[in-house]
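only the shape, not the letters, is given here:
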C-alpha cells in the first residue's frame, strides 16, 4: 500500500490578474483540494469561524510563530498579521491531501524559500493592457494607484522565473483546466512516484 503524501500548490501573480476568481472556480470543480487556512490577528467578522475561515490568534502569539519559523510566509496589513501556518500545511499533506494556497507574489517567494518542495504556478494576464482594464474595472482605484499597481505588476512578472508553471488567465475556465492538468501531472511525476515505491520496497525487505 503506497502512503501518498499530498502536494502543496501555490498560485500567485500580479494584483488584478484574477487569482481569487480562478481559485473559486477551481474549487467548484476540484473537491479534493484543501484550501490553506491562514492565521490572522484581526478580529473575526460576522459568520467567520476559527479553523474554517482563519485561525484567529492574538498578536503576541503570531509574533512568536514568526520568530520560531512556524509560518511559511507572513505579511502585515493595516496593523494586522496574516500568514500561512507550517503545521497546518504539513499535517494536511501528511494526511495525503493536496493543499492549495492563493497568495501575492512576495508571499509565494517566501513560501518557496521555506518550503521548496511546493509546486509554484504563476497566473499571467493576457496582456498588460488587459491587466490595466481589470484593475480599472474594479472602480476602487485612483489613477495614481492604477499606475503604481501596473509598475508593481511589471516587477512581479519579472519574478516569473522562480515558478514551475505559467498559466495565462485569458478565460477562467481555460485557466482552471490548465491548473487541474498541472495537479494531475505532478502526481504522475517519476521522482514523486519512485520515492513512494522505494518506501514500499524498503518496508517489504524488513
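Nice, thanks for sending it over. This is a predicted model, so every value here is computed, not measured.

for the rest of this, base every contact and every neighbour count on C-alpha atoms.
Fine.

all strands of the protein, in order?
8-12, 33-35, 38-40, 54-56, 71-77, 80-85, 98-103, 119-124, 165-168 (DSSP state E).

most packed of the ones you listed?
Across these, the average number of neighbours (mean count of other C-alpha atoms under 10 Å) peaks for strand 8-12, which reaches a mean of 26.

reformat the strands of the chain as JSON lines; add distance to residue 197.
Conversion of the strands of the chain to JSON lines gives the following (distance: least, C-alpha to C-alpha, whole Å):
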{"stretch": "strand 8-12", "distance to residue 197": "20"}
{"stretch": "strand 33-35", "distance to residue 197": "23"}
{"stretch": "strand 38-40", "distance to residue 197": "33"}
{"stretch": "strand 54-56", "distance to residue 197": "36"}
{"stretch": "strand 71-77", "distance to residue 197": "29"}
{"stretch": "strand 80-85", "distance to residue 197": "29"}
{"stretch": "strand 98-103", "distance to residue 197": "19"}
{"stretch": "strand 119-124", "distance to residue 197": "21"}
{"stretch": "strand 165-168", "distance to residue 197": "26"}
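
which among those is found nearest to residue 191?
strand 119-124 (13.7 Å; C-alpha to C-alpha).

need the residues that contact the closest one.
Here strand 119-124 makes contact (C-alpha atoms under 8 Å, 6 or more residues apart in numbering) with 7-14, 17, 19, 108, 112, 157, 160, 163-169.

same question, stretch 90-101
Contacts for stretch 90-101 (C-alpha under 8 Å, 6+ apart): 3-11, 32-36, 89.

and if we set it to 7 Å?
4-11, 33-36, 89 (C-alpha atoms under 7 Å, 6 or more residues apart in numbering).

now do stretch 160-171
So stretch 160-171 is contacted by 119, 120, 121, 122, 123, 124, 125, 126, 175, 178 (C-alpha under 7 Å, 6+ apart).

nearest to residue 26 among the residues you listed?
Looking across the contacts of stretch 160-171 and measuring by C-alpha to C-alpha, the closest to residue 26 is residue 175, at 8.9 Å.

dropping in the other structure now:
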C-alpha cells in the first residue's frame, strides 16, 4: 500500500438488504485484506450471532454510557434499538495503514461521513422493494408491525443514496462481493491517495 493511512470503507443500506450476509461472504475470501470493525447494539442476538464477532451486544445502560464517554464514532437508534461504532479500534487501525470495513445503518453512515469525508461510502441496494420485503419476512424474527416500520424506513433510506460514493445491487451475494472488491482496488489507485508517495520518491533521487 502506498498511502500512509488506511481506507475507511463503509457499507450500509436498508434493513434486510443483506449487509451482514455480504460482509460475511466478503471476509471469507482469501484475497481480501480488510479489518472488520464490530459494531455495538442493544438489540437481541439473532440465531447464530456471536458476541464480539457479529456485534458487541450491550444493555441500553451500557450503550448510553459509551455515548456519554465519547466512545463511539457514530451511533443511531433504529426501530427501538441502539447501534454504534466503537471509535478506538477504527482510529488505531487506520493509523497503522490498514483498511477498516464498517457495516452499519444508514443513519450511522451519514454521521461517519461528517467525521471522515475521505472514507469510501458504499450503498447496498435491493433488486426491488418486493424482494426486500421477502428477505425481512424470511428472517421470521420480526412482527408485522416491525416489518412495516422497516419497509417505511427503507424507502426513506433508498432516497438517501445520493450521499454515497457507490451503489452496489445485492442481486447475488457473490457478485456484490466482487463489486465491492473492485471498488476498494480502484480507491487504492486514486491519484490523490498515492501521489504523495511518488512525489517523495522522485525527490529522493
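Cool, got the structure. Note that the structure is a prediction, hence the values are computed from the model and not measured.

that older thread, make TSV out of the contacts of stretch 90-101 of structure 1 and add distance to residue 77 of structure 1.
Below are the contacts of stretch 90-101 of structure 1 laid out as TSV (distance: C-alpha to C-alpha, whole Å):
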residue	distance to residue 77 of structure 1
4	37
5	33
6	30
7	28
8	25
9	24
10	21
11	20
33	27
34	25
35	21
36	19
89	22
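
which one of those is nearest residue 132 of structure 1?
For the contacts of stretch 90-101 of structure 1, the nearest to residue 132 of structure 1 is residue 11 (20.3 Å; C-alpha to C-alpha).

residue 2 of structure 2 touches residue 197, doesn't it?
Yes. Using C-alpha atoms under 7 Å, residue 2 of structure 2 is in contact with residue 197, at 6.2 Å.

name the pair among the contacts of stretch 90-101 of structure 1 with the greatest separation in space.
Greatest spacing in those, by C-alpha to C-alpha: 4 and 11 (22.1 Å).

tell me the residue in structure 2 that is farthest from the middle.
In terms of distance from the mean C-alpha position of structure 2, residue 205 ranks first, at 41.0 Å (C-alpha atoms, centre = their mean).

please tell me how far it sits from residue 196 of structure 2.
15 Å (C-alpha to C-alpha, to the nearest Å).

check residue 16 of structure 2 too.
For residue 16 of structure 2 relative to residue 196 of structure 2 (C-alpha to C-alpha), the value is 41 Å.

and the contacts of stretch 160-171 of structure 1 as CSV, adding distance to residue 136 of structure 1?
Formatted as CSV, these follow (distance: C-alpha to C-alpha, whole Å):
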residue, distance to residue 136 of structure 1
119, 31
120, 28
121, 25
122, 22
123, 19
124, 17
125, 14
126, 16
175, 22
178, 27
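
of all the residues you listed, which two lie farthest apart?
The largest separation in these, counting by C-alpha to C-alpha, is between 119 and 126 at 22.0 Å.

where do the helices sit along structure 2?
For structure 2, applying DSSP state H gives helices covering 19-27, 60-68, 87-95, 106-115, 129-139, 144-158, 173-188, 191-204.

among the ones you listed, which comes closest to residue 77 of structure 2?
helix 106-115 (8.5 Å).

mean shift of the closest one relative to structure 1?
On superposition with structure 1, the mean distance recorded for helix 106-115 of structure 2 (mean C-alpha distance after the TM-score superposition for structure 1) is 1.0 Å.

can you give me the buried ones in that helix?
106, 107, 108, 109, 110, 112, 113 (16 or more other C-alpha atoms under 10 Å).

stretch 160-173 of structure 1 too?
Under 16+ other C-alpha under 10 Å, the buried positions of stretch 160-173 of structure 1 are 160, 163, 165, 166, 167, 168, 169, 170, 172.

and the residue nearest the centre of structure 2?
Short answer for structure 2 (C-alpha atoms, centre = their mean): residue 103, at 2.2 Å.

ok, that residue to residue 19 of structure 2 distance?
Counting by C-alpha to C-alpha, the gap from residue 103 of structure 2 to residue 19 of structure 2 is 7 Å.

overlap of the contact sets of those two?
residue 12.

now residue 85 of structure 2, nearest residue through space, not along the chain?
residue 39 (4.8 Å; C-alpha to C-alpha, 6 or more residues apart in numbering).

translate the one you found into the numbering of structure 1.
Using TM-score structural alignment, the partner of residue 39 of structure 2 in structure 1 is residue 38.

surely its match and residue 84 touch.
Yes. Counting by C-alpha under 7 Å, residue 38 of structure 1 does reach residue 84; the two are 4.9 Å apart.

hmm, residue 22 and residue 173 of structure 2 touching each other?
Yes. Between residue 173 of structure 2 and residue 22 a contact is recorded at 5.7 Å, counting by C-alpha under 7 Å.
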